[in-house]
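K.L.:
structure of the sequence below:
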Amino acid sequence: MSAIDDLPPLRDVLAAHELNAKKALGQNFLLDLNLTQKIARNAGSLEGAHVIEVGPGPGGLTRAILSLGAARLTVIERDERCLPALREIGERYPGRLEIIEGDALKVDFATLAGDAPVKIIANLPYNVGTQLLVNWLLPGSWPPYWQSLTLMFQKEVAQRIVAGPGDGHYGRLGVLAGWRTEARIAFDVPPQAFTPPPKVTSSVVHLTPREAPLAVAAEALERVTQAAFGQRRKMLRQSVKSLGGEALLERAGIDPTRRAETLSVAEFCALANAIG
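P.N.:
Below is the predicted model:
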């Protein structure tokens, strides 16, 4: 019996189903159920909530979410080897767990969420985590269909998400996350917490949507940040030359000799709005 429910310890689950983490799927399994509960608690109260989890693997975080009272949990798993272990969890929590086999990058999360806001909680596979975050940050309408995001990334990626101007980690992710959300690093997770241990430390990031982010077209903001940070060592008049160069910067009221890492989110929005 485990520390949080009457299901077997996760090491026994891995052995029973002959599960080994696949590098090609970006898998690193978390086996400490106290740690998975700590991750889930950072999403706030889950009592009665609808939660979506991506990449549950053998179900460590899944069990934590359900043990904390989520009324409904939808998990998306592309590795069919993990499905039997997840079904066993579903039998322990009848009517509360929905399992979707498939690629999370191809899932329509807004449709999955339905009418009520959801909380997304995930130990994201390393190879798709950043793209999933960008997709969640850039839905067409705002506020979004999600109430919060509680996600685990490599620490370096987490630092990029929460970074602001002047920070060496500041870049496209920091601008997009800072534009539409309040983001913070909740805590770090050492490599030895995983099976197999990755080569890097991981971090849990919690994001909540801003009610009224600055008005700007997401596509234009992406174009500006991609150009500006694509040549971050150069002055803006050179890095955004393909978008209008000095004329664009003049319309936005920004000194052309500045560099991308010095611009605030508001200034990036002004630059995006100045694109013809």
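K.L.:
when you work out contacts or count neighbours from here on, use the C-alpha atoms and nothing else.
P.N.:
Will do.
K.L.:
in the stretch 51-200 of the chain, mark out all the helices, start to finish.
P.N.:
Taking DSSP state H, counting those that start in this stretch to define them, one finds helices in the stretch 51-200 of the chain at 60-67, 83-92, 109-113, 129-137, 155-162, 172-180.
K.L.:
one more to line up against the first:
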Amino acid sequence: MSRIDTLPPLRQVIASHQLSARKSLGQNFLLDLNLTAKIARQAGDLSACDVLEIGPGPGGLTRGLLAEGARRVLAVEKDARCIAALQEIAAAYPGRLEVIEGDALQIDPLAHLTPPVRIAANLPYNIGTELLVRWLTPPDWPPFWQSLTLMFQREVADRIVAQPGSKAYGRLAILAQWRSDARIAMSLPPDAFTPPPKVSSAVVHLTALPRPRFEADAATLSRVVAAAFNQRRKMLRAALKGLAPDIEDRLHSAGLKPTDRAERVPLEGFCALARALDA
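P.N.:
Modelled structure (predicted):
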């Protein structure tokens, strides 16, 4: 029997610490420890890794990560009400859980982590996409993390793995797939959470590539993709005309049709255009 079984059920933890979920913090608690263990397993073998968890809440996934053998977990939690509950978990796993109270958007966790590092989190809905973009766009690549195992609203998960030609395909798909292998690992219905959100959720697993999939300058690629998808209904020659006076020539040199629209252009095409613009 694992040590996790000696800790109180999460419903009891929530009741004893008065941890009602707050919409302002994007909180939806996952209380089924079988599910949290399953999510933890999606992150792979954690026995030789530090794991960064954002928004642990009452600690359901935290317990799953530790029970599944994570070498060490760093949990960053903004809600002061949850700290005491997380410290109870830390006491049950001596030396393996560090809890930092604060805003994940403001804290640099690197000083508290020893490589190799993986990130696993049921991200608060209101900051999930922003955190993902930050992790995918560091100044240097490869990043400090080996993999990301993250819970999102299903709509966001679909955008991360979307392929050209689909309505979900856009900037998030380009950012994720340029530098990582991304897949949806599992889906969860609203009633898996307390309180149930209005939408379904999904866990996305992203594995960092040692180098970007296609050559391109990150800043140039970002500008191209932003301009293209900000006016995704327009043809490329119109949407991108602000990037270069000879944009049609640049599109041709990248093997793209000026009359195409952004949602039809594959990742390789955007990278080719970024190289053409830099040339």
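K.L.:
could you tell me the TM-score of the two chains?
P.N.:
Aligned and superposed, the two chains score 0.95 in TM-score terms (TM-score structural alignment, normalised by the length of structure 1); 275 aligned residues with a CA RMSD of 1.7 Å.
K.L.:
in TSV: the helices of the stretch 51-200 of structure 1, plus mean neighbour count and distance to G253 of structure 1.
P.N.:
Listed next are the helices of the stretch 51-200 of structure 1 as TSV, based on neighbours: other CA atoms under 10 Å; distance: least, CA to CA, whole Å:
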stretch	mean neighbour count	distance to G253 of structure 1
helix 60-67	24	47
helix 83-92	17	54
helix 109-113	14	37
helix 129-137	16	27
helix 155-162	21	26
helix 172-180	24	19
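K.L.:
in TSV: the ones you listed, plus distance to G44 of structure 1.
P.N.:
Formatted as TSV, the helices of the stretch 51-200 of structure 1 follow (distance: least, CA to CA, whole Å):
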stretch	distance to G44 of structure 1
helix 60-67	11
helix 83-92	22
helix 109-113	18
helix 129-137	19
helix 155-162	19
helix 172-180	20
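K.L.:
would you mind telling me which of those helices is nearest I121 of structure 1?
P.N.:
Of all the helices of the stretch 51-200 of structure 1, helix 60-67 sits nearest to I121 of structure 1, with 8.5 Å by CA to CA.
K.L.:
quick one: the closest one to structure 2 mean distance?
P.N.:
Aligned to structure 2 and superposed, helix 60-67 of structure 1 gives a mean residue distance of 0.5 Å (mean CA distance after the TM-score superposition for structure 1).
K.L.:
okay, the aligned partner of P258 of structure 2 in structure 1 and E246 of structure 1: tell me how far apart.
P.N.:
Using TM-score structural alignment as the criterion, P258 of structure 2 maps onto P256 of structure 1. Distance of P256 of structure 1 to E246 of structure 1, given as CA to CA, to the nearest Å: 6 Å.
K.L.:
thinking again about what came up before, does the match of P258 of structure 2 touch V240 like I think?
P.N.:
No. Applying CA atoms under 8 Å, one finds P256 of structure 1 not in contact with V240, separated by 9.5 Å.
K.L.:
ok, L136 of structure 2 - contacts?
P.N.:
Each residue near L136 of structure 2 by CA atoms under 8 Å, 6 or more residues apart in numbering is listed here: P143, L175, A176, R179.
K.L.:
can you pull the contacts of the third one?
P.N.:
The neighbours of A176 of structure 2, taking CA under 8 Å, 6+ apart as the test, are L136, I160, V161, A182, L206.
K.L.:
what's the answer for the first one, then?
P.N.:
Residues counted as contacts of P143 of structure 2 (CA under 8 Å, 6+ apart) are W135, L136, A208.
K.L.:
any chance of those in JSON lines, plus distance to L110 of structure 2?
P.N.:
Output for the contacts of P143 of structure 2, formatted as JSON lines (distance: CA to CA, whole Å):
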{"residue": "W135", "distance to L110 of structure 2": "12"}
{"residue": "L136", "distance to L110 of structure 2": "16"}
{"residue": "A208", "distance to L110 of structure 2": "17"}
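K.L.:
ok, so of these, who is nearest Q231 of structure 2?
P.N.:
Distances from Q231 of structure 2 to the contacts of P143 of structure 2, taken by CA to CA, are shortest for L136, at 23.0 Å.
K.L.:
now check structure 1 for the residue matching the closest one.
P.N.:
By TM-score structural alignment, L136 of structure 2 lines up with L137.
K.L.:
quick check: that match vs L97 of structure 1, distance?
P.N.:
As judged by CA to CA, L137 of structure 1 and L97 of structure 1 stand 26 Å apart.
K.L.:
and if you look at L249 of structure 1?
P.N.:
The value you get for L249 of structure 1 to L97 of structure 1, if CA to CA is used, is 51 Å.
K.L.:
residue contacts, the nearest residue to G164 of structure 1 once chain neighbours are set aside?
P.N.:
Of all residues not flanking G164 of structure 1 in the chain, Y170 sits nearest, at 5.5 Å (CA to CA, 6 or more residues apart in numbering). For Y170 of structure 1, the contact set (CA under 8 Å, 6+ apart) comprises R160, I161, A163, G164, E261.
K.L.:
of all those residues, which two lie farthest apart?
P.N.:
Checking the contacts of Y170 of structure 1 with CA to CA, the most distant pair is I161 and E261, at 13.8 Å.
K.L.:
export the contacts of A176 of structure 2 to JSON lines and append columns for distance to A37 of structure 2.
P.N.:
Formatted as JSON lines, those follow (distance: CA to CA, whole Å):
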{"residue": "L136", "distance to A37 of structure 2": "26"}
{"residue": "I160", "distance to A37 of structure 2": "23"}
{"residue": "V161", "distance to A37 of structure 2": "24"}
{"residue": "A182", "distance to A37 of structure 2": "21"}
{"residue": "L206", "distance to A37 of structure 2": "18"}
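K.L.:
now, the most widely separated pair of those residues?
P.N.:
It's L136 and V161 that sit farthest apart of those, by CA to CA, at 13.9 Å.
K.L.:
for the match of P258 of structure 2, which non-adjacent residue is spatially closest?
P.N.:
Closest to P256 of structure 1 by CA to CA, 6+ apart is R237, at 4.8 Å.
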